[in-house]
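1. this one's sequence-less:
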């Protein structure tokens, strides 16, 4: 088996169907398997997979294990030389799967690979980034990354890059992460302390620490629709993202830096809540009211974003 494609699903029946259809319509020119790990969905996702994609190996978890743990279940059940972590809200285009495998076969220094990712409207999605250091987060929260023409300010999300050349990067998006099986065997699986968000950043950092490289290469494209499983989370999504970011610093930068990151993100969300509350008081509209309630919800529950134990409890 050359390739194992692992897709985690949680209540994304329609998106999952489109994703699987695109995989089989653009199948790689090598033996491959598709493993869908369902995190106790409440929709008809599993029925759809059994009915429309009988060749898929379906694993049905009895509870929502989170993204990292569910991927580890899929990796444990896989047999491919390469493992592709693919989001259920993606569409695979053309020969990207075959081209990705060819690139890895011909690039021994690459332990993991990400391809070119597009938004639904066809625009470029910034799917590579640096580690979310305190400096990078400060630049982003202050809005300095929106200043065009200043490469230093656009460093975190690499907005300055048009993704036209292959290169080593710090982190690639988990929506399409192709890795060698031996890379997982060398550095371990995804850290299950990360329930949702942050697990690919942690894994890529660990991979680079083992003297392997994380690569981006424009060898094909996928479309990442975004927000598939997280649309129903509302303000909890921001809390989970904050928790993952703070957890990254607790693990790799220490308690002191993690505290400063936590306070930085708290200050940002507080400023957003004040801004939207003021805007709504001046000119009440559905959008301003919705944004105000969102950030107020984040601030009211922000203390929960400090990681206390494995996974999350928000």
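-> Looks like it arrived, so ask away. The structure displayed is predicted, hence computed values, not measured ones. Numbers count the residues shown, from 1 in each chain.

2. going forward, measure contacts and count neighbours with C-alpha atoms only.
-> Will do.

3. Quick check: longest strand in this protein by residues?
-> Using DSSP state E to define each element, the chain has its longest strand at strand 213-224.

4. any idea which helix or strand comes after that one?
-> Counting by DSSP states H and E, the next helix or strand C-terminal to strand 213-224 is helix 235-252.

5. From the contact counts, what lies against that next one?
-> On a contact count with 3 or more C-alpha pairs under 8 Å, 6 or more residues apart in numbering; DSSP states H and E, helix 235-252 meets helix 255-282, helix 286-300.

6. Could you check the angle the longest one makes with helix 235-252?
-> Translated: helix 255-282. Here helix 255-282 runs at an angle of 160 degrees relative to helix 235-252 (axes from the mean of the first three to the mean of the last three C-alpha atoms, to 10 degrees).

7. Give me the buried positions along helix 255-282.
-> Across helix 255-282, burial judged by 16 or more other C-alpha atoms under 10 Å covers 257-258, 261-262, 264-266, 268-270, 272-273, 275-277, 279-280.

8. How far does it sit from its chain's centre?
-> 23 Å (C-alpha atoms, centre = their mean, to the nearest Å).

9. ok and it relative to helix 286-300, angle-wise?
-> Helix 255-282 runs at 150 degrees relative to helix 286-300, counting by the same axes, to 10 degrees.

10. who does helix 255-282 touch, helix- and strand-wise?
-> Here helix 255-282 touches helix 134-141, helix 235-252, helix 286-300, going by 3+ C-alpha pairs under 8 Å, 6+ apart.

11. Would you mind identifying the next helix or strand past the shortest one?
-> This points to helix 134-141. Moving toward the C-terminus from helix 134-141, the first helix or strand encountered (DSSP H and E) is strand 167-169.

12. now for that following strand, which elements pack on it?
-> Using 3+ C-alpha pairs under 8 Å, 6+ apart: strand 167-169 touches strand 213-224.

13. okay, pairing it with this:
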């Protein structure tokens, strides 16, 4: 019996990008249901959905809940075996959903899957995420060629170990999410998919990279890159996870402290503000209310050393 598929698309304004995303989803080669969650957006998305995409299930939020909250409302409405989260700034190739969800039928312990996403210029945008021993997450193969990602990004490849999917497109077994919980709404933006990947792996669920499931991620079209707001939110997520997972109480505390100090100092020098530092402080305070997290997490790449982790941060859009 084939697995059923629900696709959750959180949106906040920017109709032209949302329309392109939905048109690409409409052209998919496998049956699915699309759930659009309008996060109290400022434009006429709801009206345009009603007239142009009547087949789409629409959830209209009365107040803005942020990425995690919007996704969770969509996940709560999902009833399919597999739920695929798709950012509205992603154009999926026609067979992305079919290929991305196929491995779930062969492995009952497969909890998540990631596609190969490209930038508009043809370089790789993301092939899932990895994490070092301080639980700092990085996008895999950002800026690489497709050939390199496919060659090195699979199981046993030379690339960094896959922890879980990148948030722009992420497929999850709904039963796995019911077991470990949905996105932590205490994280305002950046880090939600890392936290969920950590919890899924700690819960015994495996993950896979699917090289022939592909799409284009416009990247930053809805939130901007490098702004003070983006760096503050990224810092918030990092501070939250440091507290939630007790990283500063573990064996890698010194490395984590030194790394965060370097990152914050670099942000001050390059950007001439304290957005990253203030975000980390706020996130650290909020992380005290997070639920308990396991520190025994398969999939963490212990081969990512201190220097390499700093180098990875230089090119990582999430700071």
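-> All right, it came through fine. The structure displayed is predicted, hence computed values, not measured ones.

14. Give me the TM-score for these two chains.
-> Remark: TM-score between the superposed chains equals 0.77 [TM-score structural alignment, normalised by the length of the first structure]; 273 aligned residues with a C-alpha RMSD of 2.8 Å.

15. Include distance to residue 193 of the first structure when you put the helices and strands packed on helix 255-282 of the first structure into JSON lines, please.
-> As requested, these are exported to JSON lines (distance: least, C-alpha to C-alpha, whole Å):
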{"stretch": "helix 134-141", "distance to residue 193 of the first structure": "21"}
{"stretch": "helix 235-252", "distance to residue 193 of the first structure": "8"}
{"stretch": "helix 286-300", "distance to residue 193 of the first structure": "22"}
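
16. So which of those helices is nearest residue 58 of the first structure?
-> Comparison of these against residue 58 of the first structure by C-alpha to C-alpha identifies helix 235-252 as nearest, at 26.7 Å.

17. What's the average distance for the closest one when superposed on the second structure?
-> Compared with the second structure after fitting, helix 235-252 of the first structure deviates on average by 1.1 Å (mean C-alpha distance after the TM-score superposition for the first structure).

18. if we can go back for a sec, right, so of the helices and strands packed on helix 235-252 of the first structure, which gets closest to residue 80 of the first structure?
-> Ranking these by their distance to residue 80 of the first structure (criterion: C-alpha to C-alpha) puts helix 255-282 first, at 37.0 Å.

19. relative to helix 134-141, how tilted is that closest one?
-> Orientation check (the same axes, to 10 degrees): helix 255-282 of the first structure against helix 134-141 gives 0 degrees.

20. looking at this, residue 35 of the first structure is in a strand?
-> Yes: counting by DSSP: H, G, I helix; E, B strand; the rest coil, residue 35 of the first structure falls inside a strand.

21. That one and residue 66 of the first structure, how far apart?
-> Residue 35 of the first structure sits at a distance of 16 Å from residue 66 of the first structure (criterion: C-alpha to C-alpha, to the nearest Å).

22. Out of the helices and strands packed on helix 255-282 of the first structure, indicate the one that is most buried.
-> Among those, helix 235-252 has the highest mean neighbour count (mean count of other C-alpha atoms under 10 Å), at a mean of 22.

23. start and end residues in the second structure for it, please.
-> The counterpart of helix 235-252 of the first structure in the second structure, using TM-score structural alignment, spans residues 228-245.

24. looking at the second structure, where would I find the counterpart of the longest strand of the first structure?
-> Alignment note (TM-score structural alignment): strand 213-224 of the first structure is matched to residues 206-217 of the second structure.

25. mind listing what's buried in the matching stretch?
-> For stretch 206-217 of the second structure, by 16+ other C-alpha under 10 Å, it's 206, 207, 208, 209, 210, 211, 213, 214, 215, 216, 217.

26. And for stretch 20-38 of the second structure?
-> Neighbour-count burial for stretch 20-38 of the second structure [16+ other C-alpha under 10 Å]: 20-22, 24-26, 28, 30, 32-38.

27. now do stretch 113-125 of the second structure
-> For stretch 113-125 of the second structure, burial by neighbour count (16+ other C-alpha under 10 Å) applies to 113, 114, 115, 116, 117, 118, 119, 123, 124, 125.

28. go on, stretch 92-102 of the first structure?
-> By neighbour count on 16+ other C-alpha under 10 Å, the buried set for stretch 92-102 of the first structure is 92, 93, 94, 95, 96, 97, 98, 99, 100, 101.

29. among these, which are in strands?
-> Residues of the buried residues of stretch 92-102 of the first structure located in strands (DSSP E): residue 92.
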